[in-house]
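Enquirer: After the sequence you'll find the predicted model.
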Amino acid sequence: MTEERTPWWRTGSIYQIYPRSFQDTDGDGIGDLAGITQRLDYLVDLGIDAVWISPIFPSPMADFGYDVADYVGIDPRFGTLDDFDRLLAAAHTRGLRVLLDFVPNHSSDRHPWFVESRSSRTNPKRDWYIWRDAKPDGSPPNNWISDFGGPAWEWDAATGQYYSHAFLPQQPDLNWRNPAVVDAMLDAMRFWLERGVDGFRIDVLWHMVKHAEFIDNPLNPDWHAGMGDMHRVHQTHSTDQPEVHDIAARMRALAEAFSTPDCERVLIGEIYLPFERLMQYYGTAEAPGVHLPFNFTLIDAAWNARALAALIAEYEAALPADGWPNWVLGNHDRPRSATKRGAAQARVAQMLLLTLRGTPTLYYGDELGMEDVAIPLGQVQDPRELREPGLGLGRDPVRTPMPWSDAANAGFSTGTPWLPLGPDWRTRNVAAERDDPASMLTLVRALLAMRRAQPALSGGDLRLLEAEGDVLAYTRGDDVLVALNLGSNAQRLSLPTGAFVPLLTSDGTGLDLEWSGGLALKPDQGIILRRIR
């Protein structure tokens, strides 16, 4: 009998690349696939196991690639299919996995499918998208609201019906109740799996199926204008419908069909839901869902020891028996951790992310301590901000170019970057931080190396210790203890029985370790200890 192998995604770490902002090689100010290939050795040195690349498919870029015009091609701004094949081969040679960002809820309105669908009511692809008659007064079919503000319906004068769009009008929703759509999208996934990709992050998975009767969503009694238009209603009937789990199961079956012991394909679902509903996306033993339904709760969590301990305990308790946890601190849609928590606590947050039980996902630049960048009004690119200006909902501040050095344009491009660099790019860049023992990059590199060196961190059980003051503490396996001071005052922690040796501190300084059983933590300091046996 052969020993069952642990899938790589259980012990590994994932690094999200926003390709427009990672590395430009042709001088147009937009990052490209050749740029990612050029920087693979940096990622190996960092210590990550897989890269997730935000959409690179052909697109009019109304929403910067999340409006797909061809699911089996590469947008010329990023390169060619040959460039992608070279990237994939180079990554695999280095032991890195590559995940693509698949966008199944909607396509671009320029996609040939939608061009056909809107050409007439009798076109064979009419039912590939969601079309509905107006109400008798000519208004939209129901009160659903786009996540980008305004009604989730767009009037098509040529055919006299509305079509559904959960995001921009240029992003019409596909009709996942149509078996032909399901087959076509699975074929697109199969195309990339056959090319050798190691899995997919599935965009807005919980949005994919709408209520069959198109019932009005309940109004949100707590809504106020500062929340954004999308929160006027609760998305009860426009998202998270039970039929979506059958689709997730079919995607999982496809991924499993391409998996081998040496190459397990993984599915990660973007799902913003409470724990009890999020857990349903793991599926069942008979019909497994995605491997990792994204857990975004750290992004907006109250940053104190008791609140975080309660959140971790609640999440761990909610997991199904075979469900593997995962954690995220930020992404291309949400404010950066260093902006939310400050430079010192951003280091503690990275220690938390990389020592919790489960698969961590890092967002590019967070390993440098990058912060949100204020975008001048005339340089705003994000349609989210342009549709509802002044609410702070724009995503440009977290999508700015990666600073590689203090050379022109931070070594990102020989041309003008598509978004401005952060004001500190001359000192906060890869070259400046690489050999600085006190830098965030050095800390993250050390944390990722420790995850590989200490099996307890990559796969061990987690047990929370009782919070003392501002200190969040937990053990991993039998050997490792993590203590995080989430406050700006010195704190003490009572240690469990036994002797411990320090492995790493978040601030690069020494520890005040009292062998009588007490541990003194400096303000904003995280530590990792190992029990001596």
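Expert: Looks like it came in fine.
Enquirer: can we go C-alpha only for contacts and neighbour counts from here?
Expert: Will do.
Enquirer: mind checking the SS state of R531?
Expert: R531 falls in the strand class when you classify it by DSSP: H, G, I helix; E, B strand; the rest coil.
Enquirer: Surely it and G498 touch.
Expert: Yes. Counting by C-alpha atoms under 8 Å, G498 is a contact partner of R531 at 6.9 Å.
Enquirer: of the two, who's got more company?
Expert: Neighbours per residue (other C-alpha atoms under 10 Å) separate R531 from G498, with R531 holding more: 15 against 11.
Enquirer: ok, structure two:
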Amino acid sequence: MGWHEHAIFWQVYPLGFLGAEPVLAEDQAVTHRLPRLVDWLDYAVDLGVSGLLLGPVFTSYSHGYDTIDHFAIDPRLGDLDDFDALVAAAHARGLKVVLDGVFNHVGSRHPLVRAALGRPGAPEGGLFHVTWPAQGEPTYATFEGHGGLVALDHDAAAVAELVGEVMRYWLGRGADGWRLDAAYAVPPAFWAQVLPGVREEFPEAYVVGEVIHGEYAAIVAESGMDAVTQYELWKAIWSSLNDRNLWELDHALGRHNAMLDTFAPLTFVGNHDVTRLATRLTDDRHLPHALVVLLTVGGTPSLYYGDEQGLTGLKEERLGGDDAIRQPFPAAPADLPDEGWPVYRLHQELIALRRRHPWLHRARTRTLTLTNEVLAYEVTAPRGPAAGRLLVVLNLADGDAEVAYEATPAPAVLAGHAAAGDGLVRVPAHAWAVLG
């Protein structure tokens, strides 16, 4: 265990948040945008989070995931001094900083790629899967068919050395951990080779991999990462709320319990790659229900910037299809629309509840009541001196929900709306409650 045991992240995609140009110009001048992010740190602290999960900040050609230089800050965002100041300001407020590491591939404009494709037998070619035909131009392996994203050869020792060097360099500059982008596309054995050297120098570094499908626990065990992203739970939350089929969520919580036996997943209801929660849900009365699940079950929660203001945005599978979910923020919190602040205050309430119960990091759930539209679950600490117990009730129905309980005296309502007495907890239509 480490500091991440108590972490709640605010995920920020800097290129979008700060309104950077969509592509890097050949003569791009340094624009000092990162200092504007410093101005939002108090907003994050007031929200209740304890860490920043930053999207790409290294020099890239466009969206940040087509890296050109792993050792430089993207000039659309600023320079090394700006980065150092951001980390220092975050740490001064008690916020950890986790960086986005794109180590499955690099941008096609990366100098190593250009050297590898410059001539047959170039030593840089050993970093990639380059094929030289008898005639014509060389070809190379890509990430999911994107010609601008050149896949690294993770069997090459030089790639492991490069990735380890990059990770250690930024940890040495003050970063506290890494999100490993597209970790699902990299053999776990590669991370098992790289991470021990990183942890030898930085034992407190938190490492979480982006994994969408697969056996999460096995990937964590084989790779040596601390955690992976919990896409199963993300999908079950919004899908079960939309379909009013809480059996799906119950099934996902059972699988989530099994994961918690070996690791604490990174949990979320929104991120930079998916349609925003407020757009995804078909009934906005159920947005609080999604947050309640996120902040009362085990794992390390991550909140995507703007979701705490109820921002909308639809992801589309087209060029520029991510723009709507990676929108810029204004200069200061005071410039945010008034209608978003009630959602912010709801986030504050639920985050505060979680921080008062830190044992929730590895807590397990036990279903007490389950119908299509009503789910009540008990949350308990697995073991140890930090034992605790909460009761969570989600009601999607058009009428009141009644849930039996076996507690004397009646549990207190910690958040939400409920009445408890006579062995029953009553929650109004389309409402929720957390009791303890």
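Expert: Structure received. Please read these numbers as outputs of a predicted model, since none were measured by experiment.
Enquirer: shared neighbours of R531 and G498 of structure 1, which are they?
Expert: Both R531 of structure 1 and G498 lack any common contacting residue under the criterion C-alpha atoms under 8 Å, 6 or more residues apart in numbering.
Enquirer: mind checking what A310 of structure 1 lines up with in structure 2?
Expert: Aligned counterpart of A310 of structure 1 in structure 2: H251 (TM-score structural alignment).
Enquirer: hang on, I meant W206 of structure 1
Expert: Under the alignment (TM-score structural alignment), W206 of structure 1 pairs with Y184 in structure 2.
Enquirer: quick one: contacts for the nearest residue to that match once chain neighbours are set aside?
Expert: Excluding its sequence neighbours, the residue lying closest to Y184 of structure 2 (C-alpha to C-alpha, 6 or more residues apart in numbering) is V211, at 4.8 Å. For V211 of structure 2, the contact set (C-alpha under 8 Å, 6+ apart) comprises 182-184, 228-231.
Enquirer: Tell me the counterpart of V211 of structure 2 in structure 1.
Expert: Taking TM-score structural alignment as the criterion, the aligned counterpart of V211 of structure 2 in structure 1 is I271.
Enquirer: same thing with D153 of structure 2?
Expert: Match for D153 of structure 2 (TM-score structural alignment): N175.
Enquirer: you'd agree that match is up against R132?
Expert: No. Here N175 of structure 1 lies out of contact with R132, judged by C-alpha under 8 Å, at a distance of 11.8 Å.
Enquirer: Of those two, give the one with the bigger neighbour count.
Expert: Using other C-alpha under 10 Å as the criterion, N175 of structure 1 and R132 rank with N175 on top: 23 against 17.
Enquirer: Disregarding residues adjacent in the polypeptide, which is nearest to that one?
Expert: Excluding its sequence neighbours, the residue lying closest to N175 of structure 1 (C-alpha to C-alpha, 6+ apart) is Y129, at 4.6 Å.
Enquirer: just I299 of structure 1 next, same as before
Expert: Taking C-alpha to C-alpha, 6+ apart, and ignoring the residues beside it in sequence, I299 of structure 1 has L329 as its nearest neighbour in space, at 5.0 Å.
Enquirer: how about that neighbour, what's its partner in structure 2?
Expert: Under the alignment (TM-score structural alignment), L329 of structure 1 maps onto V269.
Enquirer: how far away is that match from A236 of structure 2?
Expert: The span separating V269 of structure 2 from A236 of structure 2 equals 10 Å under the rule C-alpha to C-alpha, to the nearest Å.
Enquirer: which one of those two has more residues nearby?
Expert: Relative neighbour count places V269 above the other of V269 of structure 2 and A236, with 26 against 22, counting by other C-alpha under 10 Å.
Enquirer: The more buried one reaches A290, doesn't it?
Expert: Yes. Taking contact to mean C-alpha under 8 Å, the distance of 7.1 Å between V269 of structure 2 and A290 places them in contact.
Enquirer: ranges for the helices of structure 2?
Expert: Under the criterion DSSP state H, structure 2 contains helices at 14-17, 34-38, 41-47, 80-92, 111-116, 157-172, 188-201, 216-223, 231-243, 246-260, 277-280, 287-296, 341-356.
Enquirer: can you redo those helices as JSON lines with distance to D307 of structure 2?
Expert: Shown next, in JSON lines, are these (distance: least, C-alpha to C-alpha, whole Å):
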{"stretch": "helix 14-17", "distance to D307 of structure 2": "13"}
{"stretch": "helix 34-38", "distance to D307 of structure 2": "17"}
{"stretch": "helix 41-47", "distance to D307 of structure 2": "12"}
{"stretch": "helix 80-92", "distance to D307 of structure 2": "21"}
{"stretch": "helix 111-116", "distance to D307 of structure 2": "37"}
{"stretch": "helix 157-172", "distance to D307 of structure 2": "28"}
{"stretch": "helix 188-201", "distance to D307 of structure 2": "32"}
{"stretch": "helix 216-223", "distance to D307 of structure 2": "26"}
{"stretch": "helix 231-243", "distance to D307 of structure 2": "14"}
{"stretch": "helix 246-260", "distance to D307 of structure 2": "21"}
{"stretch": "helix 277-280", "distance to D307 of structure 2": "7"}
{"stretch": "helix 287-296", "distance to D307 of structure 2": "10"}
{"stretch": "helix 341-356", "distance to D307 of structure 2": "8"}
